[in-house]
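> give me the fold of what follows.
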Amino acid sequence: MGVQMNLLTYNGLLRIDMKTLQPVCDLAESYSQAGDNEWIFKLRNGVKFHNGDDFTAEDVVASINYAKTFPASTTYTGDIAAVEVLDPLTVKIITKSPTPNLPFNLAYHYNFILPKKLIESKNDFSSNPVGTGPYMLDKWNKGNKISFKVFSDYFDADRKAKVPTLQFVIIPEGSTRTMALESGEVDFVYAVALSDVLRLKNANSIKVEQIVSVENFFLYLNCLNTPYADDNLRKAVAWGINREDIVAGALNGFGTPSYSTVSMGYAESTTENGYGYDLNKAKEYIAAWGGDPAKAPLDIICSNDVKSSIATIMQAELSQIGIPVTINKMDSPSYQAAMRTTKLTSAIVSWSPANAMTYVQRFHSNRRQQTPTSYVNPALDELVVKMNSTMDDAARASIVKQLIETANEHCVFVPIYQVNYFRAHNSELKDVVCSATGYVDFSLMSWR
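Coordinates of the predicted model:
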């Protein structure tokens, strides 16, 4: 939900349109290329931050330079060499090399724009968010609920929030969330328990939004100082799990088995060199690896009940090829902390970028946001660099497809399934827009 909160309170130079998944202007009024490595952004005039400060080019420079100080932002800021003020409402962004994905990168939340003054005063934006977004923080009872109120000076009249107050309440149990919606205690459930989807679809006063997403769930395997550095052992795992059983057993059938490291749904998507379910083939890969599978245990970390259910099914299936599995369920903060280390052996994770080019950036050894796999492949690194410097759309798409095929060939990580999102809400709410990346545009909603 962290990114969803950021979408309420912040804007970037560009944003991803939730229907088309393409970048469109936001704080930038227009943009153009002045050369392969130079981009000019004309900024909106009259924009205010929540604290009353005027938005100017100085804030853009400060924000992008600030984002570059965070290692996790490397995928989205690493290609930027410099940001320059040309005048109070114009900035130039200079990239290290031709960077066709820059518009997508600038729309990502790491590049949202903050007030320069607060950056310099070392404001803690995680607890005191101050942006230009349609909502601003009102009250925050940490661990319980957080409230936002409409920002009356929001710059975009067409996207000005219509619901005066949004209050997000943390309800960990899915069945409890469902009952809260049915009773009217809440008006919107962001994550519907899969076991309750049909029940809510049959309720007269509730509408269920079902979104076929590009979010792919994976099993990450640590390739640093573990047996899983070997391609064959990772492929044994990939061929040893029955994705249809996982979708049926852990997701009540609400999901799509995934056989490729990159989601289907992008123009460049392919299952070439992908995986299926074949125990004999899995055992052949174990033999090719040459080790004892009993000495390659997996401790799968999970951050919620669905992931734990998936891991339980995988535990039974991988036992058939001799790989012992334990399941380590932890709360979200502990899970996130574990994901920032290289000590874990495996984890169930997901990702849903707006385009395939952003997706495959993670195949580069220096560009991953997180490093649980510690996987390095010079061939993939070379392809990512080539992709990032190719401005011709058709040629770049061909490289993206080659990247996916190569990642599948080496089983960078084990795909499990693509998500179907379910959001449920009071049927009196209208104009509920949900994207294939999972986010909801709360600013467009209104009551009938």
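
> for the rest of this, base every contact and every neighbour count on C-alpha atoms.
Will do.

> can you give me the helices in the stretch 1-150 of the chain?
Using DSSP state H, counting those that start in this stretch, the helices of the stretch 1-150 of the chain run over residues 2-9, 57-67, 74-77, 102-107, 116-120.

> can you pull the contacts of R15?
Listed by Cα atoms under 8 Å, 6 or more residues apart in numbering, the contact partners of R15 are 23-26, 104, 106-108.

> can you put those residues in a markdown table and add neighbour count and distance to V197?
Output for the contacts of R15, formatted as a markdown table (neighbours: other Cα atoms under 10 Å; distance: Cα to Cα, whole Å):
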| residue | neighbour count | distance to V197 |
| --- | --- | --- |
| P23 | 20 | 32 |
| V24 | 19 | 33 |
| C25 | 20 | 36 |
| D26 | 18 | 35 |
| F104 | 21 | 33 |
| L106 | 21 | 35 |
| A107 | 24 | 32 |
| Y108 | 23 | 30 |
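
> in CSV, list those along with distance to G2.
As requested, the contacts of R15 are arranged in CSV below (distance: Cα to Cα, whole Å):
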residue, distance to G2
P23, 20
V24, 22
C25, 22
D26, 20
F104, 19
L106, 18
A107, 16
Y108, 13
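
> closest one to A356 out of the residues you listed, please.
Proximity of these to A356 (Cα to Cα) peaks at F104, which lies at 10.7 Å.

> thought that closest one was touching L13?
No: the criterion here is Cα atoms under 8 Å, and F104 misses it with L13 at 10.3 Å.

> hmm, back to that, could I get the helices of the stretch 1-150 of the chain as TSV with distance to S446?
Shown next, in TSV, are those (distance: least, Cα to Cα, whole Å):
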stretch	distance to S446
helix 2-9	15
helix 57-67	31
helix 74-77	33
helix 102-107	25
helix 116-120	32
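
> let's see this one next to it:
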Amino acid sequence: MAAKKTVLTVLTGVGLLAATACSGPSAGNGALPEPGHLTTTTAPGSSEVDRVTWALPYGEPTTLDPAKIGDYSPQTVEANLCDTLTRMNADFSLSPGLAQKVTWSDEHTLVLDLRPGVKFWDGSPMTPEDVIHSLERQRDPKTQALYGNYLAAVTSIRATGPHQVTLRTKEYDQTLPKALSTSFGAVNQKAYTEKAGPAYGTAKGGLMCTGPFKLGSWKSGNGITLERNDAYWDTKLKPKAKQVEFQFITNSNTLTSALLSGEVDGTYELPPSSAAALGKADSGAVFLGPSTQNVLLVPGNAESPAADRKLLDALSLVIDRNALIKNVFGGDATPLKSLVPPLTWRGDKAAAQFDTAYAALPDIPEPDAEKAKKLVAQARPLSRPLVAAIPAGDQRGLQALTFVQAAAKKIGVDIEIKQLQPTEMSSLFYDPSARKDLDLILTFGYVTLPDPASYVAESVTPRGIFNWTGYNHPEVTRLLDRARTSSDPAASAKAYAEAQALFTPTTPTVFLASTHERMFMNKRISGAPSSFAYMGMPWAAYLGGTEK
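The predicted structure follows:
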């Protein structure tokens, strides 16, 4: 039973990536790496700074609307603007956010006790109506929200007090309170959002949130500037940086030069080629952190010959993961055995069960071109080269796909690389028409909350937004649903483990690697988290100057 269970009391002490889980590269069997050189955060910045300039290596966001963001650039920016009901920390633990307490009063009732005194950037108070509207608009098809599935079991959302919102559900849903730490749980001002309409979150429509920074300006094609919110409700996290300017720099060479010269102070997702040049820079340092990122090779649509599992197995069998990690990722990655990296469940009460189940999966195969050729012969005949997509200007993606291309050629499979503009690449993740002429897509994905089942469900259940080939395994769907609805961590982990054993060898995906987070920061500033948790937390509020 889940009666009177205060969720944040549980989750705060159960970090997804505890500091003790920081680790270095592992052996090629995909096992959890040994503790080593990764860190979750950097030394606190002690002084105020007028401006920090930060790069967005994946280009300009298409939107900053929390309901619609699902990519590196928009989440890097938006995490500093719109506070969430629960908050992600640098070690991936959860703590109270705009909701100071989240409680299951029974298995059908989730109560959010809101923090009093919170104000939007315009000075108006945050109310239960703002929270309700922020959640309910994600059910509306007109919003085109990415995370409406989190509300699938919710039957009503109502104000039950001046600072309280209550969600009634069909059943217990262990994912729901965790999801409140992501952009799904971000609170927007109802009046502003309704007035802006479809333009909300764009350069024209703007935003109205409660975060430590407010949207100062967005000059399309040029940059985005955030201004410090001097009236921020969390006085312990009042930003030391008065402004944060984001520049859209997708070319690795340009990014390296800008970081070396000090024109740009820092970046997340630093390309390996840039890391090599910046490793001994006098201007700053490269930091490596734990991550839940995954590198996958995924068919673009069900009609493509690349959706044939035999062909994908052949590609998997001819790709040397260890060489890929060494030559493309500079050794800063771990081979991946399934859809979700092991660190996703590191802080779960049933972590040992998850680890045992992951270890029981088949070992990552050693390269075997002859066996791969036999699988190609059994697969659907190929009459043309396979078209594989990556973002234009992404040197890391290009190198990885070129590596895959060379491996495929050994077994008679030709791959043609197509480079898409960042906005095109971003849209194909959610627009089927953008994928219709693509056979393969090299994806650098990530898990944003401490719940493997919810992430996997988006790829392997019929309604999943990342299920691009129509994969449908009823038993997998049933088990993932059990994992979601069980209030017992051990039972939830058992259901997920059984589902994992089924979808791992059958879902049309080639699992390649889990990369570490790589950040560069100029020595004049410090404090930024170095873990992948930055994607879901107000990371820029931790920045400060290093001068005394």
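
> any idea which of the contacts of R15 of the first structure is closest to S398 of the first structure?
F104 (18.7 Å).

> alignment lookup: that closest one to the second structure.
Aligned by TM-score structural alignment, F104 of the first structure pairs with K178 of the second structure.

> tally of neighbours for the aligned partner of A400 of the second structure in the first structure?
Aligned by TM-score structural alignment, A400 of the second structure pairs with I310 of the first structure. Residues near I310 of the first structure, counting by other Cα atoms under 10 Å, number 21.

> name all residues that make contact with I310 of the first structure.
246, 250.

> same question for S374 of the first structure.
Contacts of S374 of the first structure by Cα under 8 Å, 6+ apart are 222-224, 342, 365.

> gap between the counterpart of it in the second structure and E458 of the second structure?
Residue pairing (TM-score structural alignment): S374 of the first structure is matched to G470 of the second structure. G470 of the second structure sits 12 Å away from E458 of the second structure, going by Cα to Cα, to the nearest Å.

> cool, and S156 of the second structure?
As judged by Cα to Cα, S156 of the second structure and E458 of the second structure stand 23 Å apart.

> what about the equivalent of N80 of the second structure over in the first structure, neighbour count?
When the first structure is aligned by TM-score structural alignment, N80 of the second structure is paired with L8. By the criterion of other Cα under 10 Å, L8 of the first structure has 25 neighbours.

> can you say which helix or strand has F218 of the first structure in it?
Using DSSP states H and E, F218 of the first structure maps to strand 206-221.

> identify the residues contacting the aligned partner of K371 of the second structure in the first structure.
Correspondence of K371 of the second structure to the first structure, assessed by TM-score structural alignment: K281. By Cα under 8 Å, 6+ apart, the residues touching K281 of the first structure are 236, 239.

> the match of N80 of the second structure reaches L137, doesn't it?
No: the pair L8 of the first structure / L137 is not scored as a contact, 9.1 Å apart, by Cα under 8 Å.

> okay, now S383 of the second structure: neighbour count?
Neighbourhood size, S383 of the second structure [other Cα under 10 Å]: 7.

> kindly report the same for T402 of the second structure.
Neighbours of T402 of the second structure under the rule other Cα under 10 Å: 16.

> find the helix or strand that it is a member of.
In the assignment (DSSP H and E), T402 of the second structure maps to helix 395-409.

> residue range for the very next helix or strand once past that helix in the first structure?
Downstream of helix 395-409 of the second structure, the next assigned helix or strand under DSSP H and E is strand 415-420. Mapping strand 415-420 of the second structure onto the first structure (TM-score structural alignment) gives residues 325-330.

> next one: stretch 105-112 of the second structure
So stretch 105-112 of the second structure sits over residues 34-41 in the first structure, by TM-score structural alignment.

> which parts of that stretch are buried?
36-41 (16 or more other Cα atoms under 10 Å).

> stretch 283-298 of the first structure now?
Counting neighbours by 16+ other Cα under 10 Å, one finds that the buried residues in stretch 283-298 of the first structure are 283-286, 289, 293, 296-298.

> take the residues you listed and keep only those in helices.
Judged by DSSP state H, helices contain the following of those: 283-286, 289.

> now A436 of the first structure: closest residue in space that isn't a chain neighbour?
Closest residue to A436 of the first structure apart from its sequence neighbours, by Cα to Cα, 6 or more residues apart in numbering: S213 at 4.3 Å.

> so what corresponds to the one you found in the second structure?
Using TM-score structural alignment, the equivalent of S213 of the first structure in the second structure is S291.

> its match touches T515, doesn't it?
Yes: between S291 of the second structure and T515 there is a contact at 6.8 Å, judged by Cα under 8 Å.

> okay, and the common contacts of these two?
By Cα under 8 Å, 6+ apart, no residue touches both S291 of the second structure and T515.

> on that earlier part again, mean deviation of the helix holding T402 of the second structure from the first structure?
Mean deviation of helix 395-409 of the second structure from its aligned counterpart in the first structure after superposition (mean Cα distance after the TM-score superposition for the first structure): 1.4 Å.

> ok and that helix relative to strand 415-420, angle-wise?
Calculated by axes from the mean of the first three to the mean of the last three Cα atoms, to 10 degrees, helix 395-409 of the second structure forms an angle of 160 degrees with strand 415-420.

> what comes up buried for helix 395-409 of the second structure?
Buried residues in helix 395-409 of the second structure, counted by 16+ other Cα under 10 Å: 395-398, 400-405, 407-408.
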